[in-house]
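# Model the following, please.
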Amino acid sequence: MSTLEKKLLAAPRKSRYLLTVAAVVLVLFVWSLTTVSFQDMDQSGAHIALNIFKGLLQPDLSLLFNFTAQGVLYLLVQTVAIAFLGTLVGSVLAVPLAFLAASNIVPRPVSWLTRLVLIIIRTIPALVYGLMFIRVTGPGPFAGVLTLGLVSIGMLAKLFMDAIEELDTRVLESMTSVGCTTFEKIRFGIVPQLLSMFLSVMIYRFDMNMREASILGLVGAGGIGAPLIFAMRSYKWSEVGSLLIGLVVLILIIEWVSNRLRSKLVKG
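I've put the predicted structure just below:
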């Protein structure tokens, strides 16, 4: 018997711990099933699901390749624009908030207060923000941009803050010893080290915002979501198929591009 096998056999058994965890998970699973109701599932629901599948197989090609404001391509471009602008706005505002939330950069009271603000921002769902901004700006893409910008701040600032706090503090200490101000430490000592990481997180958030922008269209915040729900309510399944095909293809393209960009940033 090899040394590795002896160490493996000599390791303490965790069967009781694993059984306890499995029992807890099973109880939670059964309890969660009690909140799910299958009574509303009837033949009409199955018929609608079948019609959606037929719409994917028989899409409205005239709508799919329509270059007017009612076409799928225009709606997809509008969705990408909303996601991009929302990510850009959120990223710009998240950077200063991340530095204000980092305990190794600013005094702890300032850090705690900023973190509390970020927690509050992350707590409210995107659809709620969308409904709020629609009341302020009216329905349309601008409400979607503001919504995605605000939603992005919470996540981006949190990830930026974690990266800032994991920096080697010796660089900051050396800059402090030569009399650098806080702004100079951020500008010349921190930002060059974090730039690639910040860009990678921003690309990831843009990928998420593409999906968020599609959902926000359901409440009238622009994008492809509103035409999709209108087509489903009107039982126009061929239009639903065209919209879904365009959305899936766009998401796959953006996923592929974002993965390549993030991998290059990591290697760089």
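# From now on I want contacts and neighbour counts done on CA atoms only, so please keep to that.
Noted.
# residues making contact with stretch 101-113?
99-100, 114-115, 161-162, 164-165, 169, 182 (C-alpha atoms under 8 Å, 6 or more residues apart in numbering).
# Between the two ends of that stretch, how far is it?
Across stretch 101-113, the terminal residues are separated by 8 Å (C-alpha to C-alpha, to the nearest Å).
# Now do the buried residues in that stretch.
Across stretch 101-113, burial judged by 16 or more other C-alpha atoms under 10 Å covers 101-105, 111-112.
# swap in stretch 132-142?
133-134, 139-142.
# Before we compare anything, build this one as well:
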Amino acid sequence: MTTVERQLLTSPRKIWYRLAITFIAIILIGWSVGAVSFKDVNQSGFQIAFNIVKGIVHPDLDLLFNVSKQSVPYLLVQTLAIAFLGTIVGGILSVPLAFLAASNVVPRPVAWLTRLLLIVIRTIPELVYGLMFIKVATGPLAGVLTIGIVSIGMLAKLYVDAIEELDVKVLESMTSIGCTTFEKIRYGIMPQLLSVFLSVTIYRFDMNMREASILGLVGAGGIGAPLIFAMNSYKWDQAGSILIGLVILILLIELVSNKMRARLVKG
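As a prediction, the model looks like this:
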């Protein structure tokens, strides 16, 4: 008998604990299923789903390969630009907030207040931000602002985790030889954080591309609005063209972003 098997046999049997966890899980699953209503699932819903699949199989090729402002390529480029600029804005704003939220950099009260602000930012959904910003600026600008604010919540949190894992011995050594604050940031902090920051930002851009396609539903630019208009007008071939273009673009972005993050981790 191996050591692992002996430890398994001699470990205490927490039968009541497991039964209690199982009972609570069953209750939660039953309560969740009871909260879901299947009354609205009817024949028309299945017909719409069938029409969407039919539109993907038989898309509007002119809309898919045209180069006008109403075409799929133009709308995808606009959505890509919204996601990219929003990620840049969110990444830049997240850096100072992350340092203010790191307890090993600033006093704990300051870090606690900044973390509270980040929690509030993460709590509000992106569609709510979109509805707020279209009152200030319509179109793609509202989408960029929305993506930027939404990105701050996640990016700053992950930046904080990286900052709090800094090797402080390097900074102590630089202080002992008389380095200035700028030199400590440039040669002591940034080399440790740059690859992590870039990897997290690229991952967030991958997510923002999906969110940017949804923001068009509230008028914040991108491909979401034409998609919902096509579906509401029962133009399934146009909806299929938009979905095909969106899926291809997201797959390409995910492929490229995965390779970039893998290189950053190795480097």
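# hang on, the earlier thing: now go through the buried residues of stretch 132-142 of the first structure and say which are in strands.
Using DSSP state E, no member of those falls in strands.
# Can I get the residues you listed in CSV including distance to Q70 of the first structure?
Listed next are these as CSV, based on distance: C-alpha to C-alpha, whole Å:
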residue, distance to Q70 of the first structure
F133, 24
I134, 21
P139, 17
G140, 14
P141, 15
F142, 18
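# follow-up on the earlier one: return the subset of the buried residues of stretch 101-113 of the first structure lying in helices.
101, 111-112 (DSSP state H).
# Relative to L243 of the first structure, which of those is nearest.
Nearest to L243 of the first structure among these: A101, at 41.2 Å, using C-alpha to C-alpha.
# for the nearest residue to G268 of the first structure once chain neighbours are set aside, what are its contacts?
The spatially closest residue to G268 of the first structure, leaving aside those adjacent along the chain, is S196, at 7.9 Å (C-alpha to C-alpha, 6 or more residues apart in numbering). By C-alpha under 8 Å, 6+ apart, the contact set of S196 of the first structure is 265-266, 268.
# Closest one of those residues to M208 of the first structure?
Nearest to M208 of the first structure among the contacts of S196 of the first structure, with distances taken as C-alpha to C-alpha, is L265, at 18.4 Å.
# So which bits of the helix or strand where the closest one lies are buried?
Using DSSP states H and E, the element containing L265 of the first structure is helix 237-267. Residues 237-247, 250-251, 254-255, 258-259, 262 are the ones in helix 237-267 of the first structure that count as buried (16+ other C-alpha under 10 Å).
# Need the three-state assignment for the residue sitting nearest the centre point of the first structure.
Taking C-alpha atoms, centre = their mean, the centroid of the first structure lies closest to M208, which sits 3.3 Å from it. At M208 of the first structure the chain is in helix, as set by DSSP: H, G, I helix; E, B strand; the rest coil.
# Okay, it and S177 of the first structure: tell me how far apart.
Following C-alpha to C-alpha, the distance that separates M208 of the first structure from S177 of the first structure is 42 Å.
# And L56 of the first structure, by the same measure?
For L56 of the first structure relative to S177 of the first structure (C-alpha to C-alpha), the value is 65 Å.
# same question, F65 of the first structure
Using C-alpha to C-alpha, F65 of the first structure is found at 63 Å from S177 of the first structure.
# Neighbour count: these two, which is higher?
For F65 of the first structure versus S177, neighbours defined as other C-alpha atoms under 10 Å are more numerous around F65 (14 against 8).
# Provide a list of residues in contact with that one.
With contacts defined as C-alpha under 8 Å, 6+ apart, the neighbours of F65 of the first structure are 71-73.
# of those, closest to A22 of the first structure?
Set against A22 of the first structure, the nearest of the contacts of F65 of the first structure by C-alpha to C-alpha is V72 (47.1 Å).
# ok now do the closest one, which residues does it touch?
Taking C-alpha under 8 Å, 6+ apart as the test, what V72 of the first structure contacts is 63-66, 224, 242-243, 246.
# can you rerun that using 10 Å?
By C-alpha atoms under 10 Å, 6 or more residues apart in numbering, the contact list for V72 of the first structure reads 61-66, 78, 224, 227, 239, 242-247.
# Just give me the match in the first structure for Y203 of the second structure.
Matched by TM-score structural alignment, Y203 of the second structure corresponds to Y204 in the first structure.
# For that match, give its distance to G225 of the first structure.
Y204 of the first structure is 21 Å from G225 of the first structure, by C-alpha to C-alpha.
# Looking at these two, which is more packed in?
With neighbours defined as other C-alpha under 10 Å, Y204 of the first structure and G225 compare such that G225 has more, 25 against 18.
# Give me the distance between the nearest residue to the more buried one once chain neighbours are set aside and R115 of the first structure.
Nearest non-adjacent residue to G225 of the first structure, counting by C-alpha to C-alpha, 6+ apart: G217, 3.8 Å away. As judged by C-alpha to C-alpha, G217 of the first structure and R115 of the first structure stand 30 Å apart.
# Neighbour count: these two, which is higher?
Set G217 of the first structure next to R115 and count neighbours by other C-alpha under 10 Å: G217 wins out with 25 against 22.
# Thought G223 was touching the more buried one, still the case?
Yes - with contact defined as C-alpha atoms under 10 Å, G217 of the first structure counts as touching G223 (5.2 Å).
# All the helices of the stretch 51-200 of the first structure, residue numbers only.
Taking DSSP state H, counting those that start in this stretch, the helices of the stretch 51-200 of the first structure run over residues 61-64, 72-101, 108-123, 126-137, 141-165, 169-177, 182-184, 191-216.
# So for A49 of the first structure, which of those sits nearest?
helix 191-216 (19.3 Å).
# Between helix 141-165 and that closest one, find me the angle.
With axes from the mean of the first three to the mean of the last three C-alpha atoms, to 10 degrees defining the directions, helix 191-216 of the first structure sits at 150 degrees from helix 141-165.
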